[in-house]
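> quick one: sequence plus predicted model below, questions after.
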Amino acid sequence: MLKLFKLFNNKRLFILLITLVMFIVVMGFSLGTRKSLSWPENFVRDTTGFVQGIFYKPAGYVAGFFEDIANLHKLAEENEQLKIVVAQYTREKAQYNFIQSENERLMKDLKFTESQKEKYNYDYRIAHVESINTEPNNSTLVIDIGSKDGVRPNMAVISTEGLVGVISQVSNFTSTVKLMTMMNANDPNSQSAIAATAIGKENATFGMIESYDPKTNKLTMNKIPPGDPIQPKDQIVSSGIGGLYPRGLTIGTVDSVKVGEFGLTSSAVITPAADFQDWKELIVVYTQERAE
């Protein structure tokens, strides 16, 4: 009995020893450098990969679906932002074009007034046109500067092309300009006559711009003395006589000259330099006497 027990214990010890040796051999084999896997390892790996593939692909599809939705939402937001940017660009481009156009006009105005200043030493103030009245018997317009800016009645108003009219009424912040087209020699309430001369003939030429013909859009210069050298294409400017209109303001160009019925005076037809339409800015002429 004792021998049997010892034999049994020896078998158990032997099996344990064999198992331990196999375990060490397998571990050494697994940890060693090999070019290929054993079939159990291949089996385990293939099985694991197959099972992972079964669960991973559907999960990937679902995750991709939600990712696509998130991307679409992001693209929609970016699209909205781009629309806003485009709208802002369009508005700012229009604004830029408007400002650029206005700047070009103002630069042109500035150049014009600076050339006038060099010759006649007047002060000038640019005003924006707020409204225009084109009624035949009341051709006026309203500008956006008034008594707060030093504007006074009877100040001359010009455009970059030439004389436009004269200030007739003034409020604190606006002024009314009576246009030169209101001139009528037979109407005592019309625009005042303008003493005029020709450039280069200031000491030899004189006349009075007294009327405007709306049918021909021409001015008439009367009371030209005999022997006056005025002739077609002469540039007519204000002479400054009488004090209402400063000298040197451009009025227009002579079209033709006609001797009066009795030969005592002549008259001339003048094409106005100003076109009397589509004004955005005008210039108020500040003479020292008028601006005080």
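Looks like it arrived, so ask away. Numbers count the residues shown, from 1 in each chain.
> C-alpha only now, for contacts and for neighbours.
Will do.
> what is the neighbour count of Ser239?
25 (other Cα atoms under 10 Å).
> OK, contacts around it?
Applying Cα atoms under 8 Å, 6 or more residues apart in numbering to Ser239 gives the contacts 195-197, 202, 206, 245-248.
> for the residues you listed, give me CSV that also has secondary structure and neighbour count.
Converted to CSV, the contacts of Ser239 look like this (DSSP: H, G, I helix; E, B strand; the rest coil; neighbours: other Cα atoms under 10 Å):
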residue, secondary structure, neighbour count
Ala195, strand, 24
Ala196, strand, 27
Thr197, strand, 29
Glu202, coil, 15
Phe206, coil, 24
Tyr245, coil, 25
Pro246, coil, 21
Arg247, coil, 17
Gly248, coil, 20
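> which among the residues you listed gets closest to Thr160?
Nearest to Thr160 among the contacts of Ser239 is Gly248, at 13.4 Å by Cα to Cα.
> would you map the strands across the stretch 51-200 of the chain?
123-135, 138-143, 156-158, 163-170, 175-179, 194-198 (DSSP state E, counting those that start in this stretch).
> quick check: Gly240 touching Ala195?
Yes. Counting by Cα atoms under 8 Å, Ala195 is a contact partner of Gly240 at 6.7 Å.
> nearest the middle, which residue of the chain would you pick?
Closest to where the C-alpha atoms of the chain average out (Cα atoms, centre = their mean) is Tyr96, at 2.4 Å.
> related to what we said a few turns ago, with distance to Trp39 added, can I get the contacts of Ser239 in JSON lines?
JSON lines is the format used below for those (distance: Cα to Cα, whole Å):
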{"residue": "Ala195", "distance to Trp39": "120"}
{"residue": "Ala196", "distance to Trp39": "119"}
{"residue": "Thr197", "distance to Trp39": "119"}
{"residue": "Glu202", "distance to Trp39": "120"}
{"residue": "Phe206", "distance to Trp39": "123"}
{"residue": "Tyr245", "distance to Trp39": "115"}
{"residue": "Pro246", "distance to Trp39": "114"}
{"residue": "Arg247", "distance to Trp39": "115"}
{"residue": "Gly248", "distance to Trp39": "112"}
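> Gly227: which of those residues is nearest?
Of all those, Phe206 has the smallest distance to Gly227: 10.8 Å, by Cα to Cα.
> and for the closest one, nearest residue in space, chain neighbours not counted?
Thr197 (4.8 Å; Cα to Cα, 6 or more residues apart in numbering).
> next one: Ile145
Using Cα to Cα, 6+ apart and skipping residues adjacent in sequence, the residue nearest Ile145 is Thr174, 4.6 Å away.
> what's the top helix by length along the chain packed up against?
As assigned by DSSP state H, the longest helix anywhere in the chain is helix 39-120. Other elements packing on helix 39-120 under the criterion 3 or more Cα pairs under 8 Å, 6 or more residues apart in numbering; DSSP states H and E are strand 123-135.
> which residues sit against the strand it packs on?
109, 113, 117, 139-145, 279-288.
> same deal with stretch 243-252?
For stretch 243-252, the surrounding residues in contact (Cα under 8 Å, 6+ apart) are 120, 154-156, 158, 161-163, 194-195, 235-241, 270-274, 287.
> mind running it again at 6 Å?
156, 162-163, 236-240, 270-273 (Cα atoms under 6 Å, 6 or more residues apart in numbering).
> here comes the other one, which I'd like you to weigh against the first:
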Amino acid sequence: MFNWMRNKRMFVLMIVFIVFVAVMGFSIGDRKKLTWPENFVLDSSALAQEVFYRPAGYIAGLFKDLSNLHDVYKENEQLRLAAAAYARDSIKYNFIESENKRLQEDLDFKNRQKLLYQYNYIIAQVVAVSSNPYDATIRINQGSKDGIKPNMVVVTPKGLVGIVSRVDPFYSSVMPLTELNENSTSKPAATVLGKEKESFGVIESYHSDTGKLTMTKIAENDPIAPGDTVITSGLGNVFPRGMVIGKVDSKQVGDFGLTLTATITPAADFDHLTEVFVVENPETGESGQ
């Protein structure tokens, strides 16, 4: 009962205060000078409005800022998605462009070689490269079902890769030039492009420490010189004629001073093999002639 009476009194006082302020407003009218009670009431009411209005303004501003923050977050999410899609599409485009360029180079090489020599070229994908240092063979996805036979030569548009060492129905193994050594049974007979009738040698071995090939059995008066392009001569009925082996780095006097040896930088990139060509001679059905 006491609480109700107290609340009732407060309510009545608030009503009286509001009415008093309203009456004061009407009574002031156009007067320029106010009494001190009137100034006190106006200042008190202004202070009360400021006390209540400022927190309300802060709260309203806070909700507006939260709404703006949510919009910014949504925009950032959309920008992140767009950036990710752009990066993905750029990678895909660059991959397709690179692949098209590589395949176009392969096609140009195949057409160019067919004009020079009557060889068929069977394109194959490299599916595996052995990490075994004692058996560093390369596996390709063409086999006997595709006409592949042992001792067929394998090349890229850049140069000679090696020869087919084993044939399965759907896959084949290739022995690369990097496995050449003194005990190898199949060694390319070589000559110099533009000097085919004057130069001759044999690609004897590959040195993994330098990444170079050694060409031996070169005549003392052979015109071979640094910078020359070394190609297969076609002799020996294994490696067909005209396959680029590499470029001459230097030449030295060989054993007993009777012959020369040359250091050759291989043309093929053995670390980045993707597509290769298996060379077939249409006259014999094999790689040599």
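Structure received. The structure presented is a predicted model; accordingly, all values stated were derived computationally and were not measured.
> counterpart of the residue nearest to Ile145 of the first structure over in the second structure?
Mapped onto the second structure by TM-score structural alignment, Thr174 of the first structure lines up with Tyr171.
> how about Lys223 of the first structure?
By TM-score structural alignment, Lys223 of the first structure lines up with Lys217.
> so what's the residue nearest to that match when sequence neighbours are not counted up against?
Spatial nearest neighbour of Lys217 of the second structure, chain neighbours left out: Gly201 (5.1 Å); criterion: Cα to Cα, 6+ apart. When contacts are counted by Cα under 6 Å, 6+ apart, Gly201 of the second structure touches 190, 216-218.
> which SS state does Val278 of the second structure fall under?
What DSSP: H, G, I helix; E, B strand; the rest coil gives for Val278 of the second structure is strand.
> look up how far Trp279 of the first structure lies from Leu110 of the first structure.
Distance, Leu110 of the first structure to Trp279 of the first structure, by Cα to Cα, to the nearest Å: 16 Å.
> same thing with Ile251 of the first structure?
Computed as Cα to Cα, the Ile251 of the first structure to Trp279 of the first structure distance reads 17 Å.
> between the two, who's got more neighbours?
The neighbour count for Ile251 of the first structure versus Trp279, taken as other Cα under 10 Å, is higher for Ile251 (27 against 15).
> need the counterpart of the more buried one in the second structure.
Match for Ile251 of the first structure (TM-score structural alignment): Ile245.
> still on that earlier bit, restricted to strands, list the contacts of stretch 243-252 of the first structure.
Counting by DSSP state E, these place 156, 163, 236-238, 270-272 in strands.
> just among those residues, which is most surrounded?
Within those, Ile236 tops the neighbour count with 30 neighbours, counted by other Cα under 10 Å.
> any idea what that one aligns with in the second structure?
Alignment note: Ile236 of the first structure maps to Val230 in the second structure; criterion TM-score structural alignment.
> which ones are touching the nearest residue to that match once chain neighbours are set aside?
In this structure, Val230 of the second structure finds its nearest non-sequential neighbour in Val192, 4.6 Å apart by Cα to Cα, 6+ apart. Shown in contact with Val192 of the second structure (Cα under 6 Å, 6+ apart): 199, 229-231.
> wait, which of those residues is closest to Phe26 of the second structure?
Thr229 (110.7 Å).
> hang on, isn't the closest one packed against Lys247?
Yes. With contacts counted by Cα atoms under 6 Å, Thr229 of the second structure reaches Lys247, the gap being 4.6 Å.
> about what we covered before: quick one: secondary structure of the match of Ile251 of the first structure?
Using three-state DSSP, the secondary structure recorded for Ile245 of the second structure is strand.
> so how far is Thr156 of the second structure from it?
Ile245 of the second structure sits 11 Å away from Thr156 of the second structure, going by Cα to Cα.
> can you check Asn111 of the second structure too?
Distance, Asn111 of the second structure to Thr156 of the second structure, by Cα to Cα: 13 Å.
> pick out whichever of those two has more residues nearby.
Thr156 (25 against 12).
> how about the nearest residue to the more buried one, chain neighbours excluded?
Leaving aside its chain neighbours, Thr156 of the second structure sits nearest to Val276 (5.0 Å; criterion: Cα to Cα, 6+ apart).
> can you find the partner of that neighbour in the first structure?
Checking TM-score structural alignment: Val276 of the second structure goes with Leu282.
> now swap in Leu260 of the second structure and tell me
Counting by TM-score structural alignment, Leu260 of the second structure lines up with Ser266 in the first structure.
> nearest residue to that match other than its sequence neighbours?
Counting by Cα to Cα, 6+ apart, Val259 is the residue found nearest to Ser266 of the first structure once chain neighbours are left out, at 4.1 Å.
> just give the number of residues close to the one you found.
Using other Cα under 10 Å, Val259 of the first structure has 14 other residues around it.
> ditto for Asn103 of the first structure
12.
> that one maps to what in the second structure?
When the second structure is aligned by TM-score structural alignment, Asn103 of the first structure is paired with Asn100.
> just to revisit the earlier point, winner for burial among the strands of the stretch 51-200 of the first structure?
Across those, the average number of neighbours (mean count of other Cα atoms under 10 Å) peaks for strand 194-198, which reaches a mean of 26.
> okay, it sits on what stretch of the second structure?
Under the criterion TM-score structural alignment, strand 194-198 of the first structure matches residues 188-192.
> how about stretch 132-143 of the first structure?
Aligned using TM-score structural alignment, stretch 132-143 of the first structure spans residues 129-140 in the second structure.
> quick one: terminal-to-terminal distance for the matching stretch?
Stretch 129-140 of the second structure has an end-to-end distance of 9 Å (Cα to Cα).
> check stretch 172-191 of the second structure too.
End-to-end distance (Cα to Cα), stretch 172-191 of the second structure: 29 Å.
> who's in contact with it?
With contact meaning Cα under 6 Å, 6+ apart, stretch 172-191 of the second structure is reached by 137-140, 143, 161-166, 199-203, 205-206, 230-233, 235.
> what's the spacing between the match of Asn103 of the first structure and Asp106 of the second structure?
Distance, Asn100 of the second structure to Asp106 of the second structure, using Cα to Cα: 10 Å.
> Val51 of the second structure too?
Val51 of the second structure is 83 Å from Asp106 of the second structure, where distance means Cα to Cα.
> repeat for Ala128 of the second structure
For Ala128 of the second structure, the distance to Asp106 of the second structure - Cα to Cα - is 20 Å.
> please apply the same query to Phe40 of the second structure.
Per Cα to Cα, Phe40 of the second structure is found 97 Å from Asp106 of the second structure.
> cool, and Lys64 of the second structure?
According to Cα to Cα, Lys64 of the second structure stands 63 Å off from Asp106 of the second structure.
> and Glu204 of the second structure, by the same measure?
28 Å.
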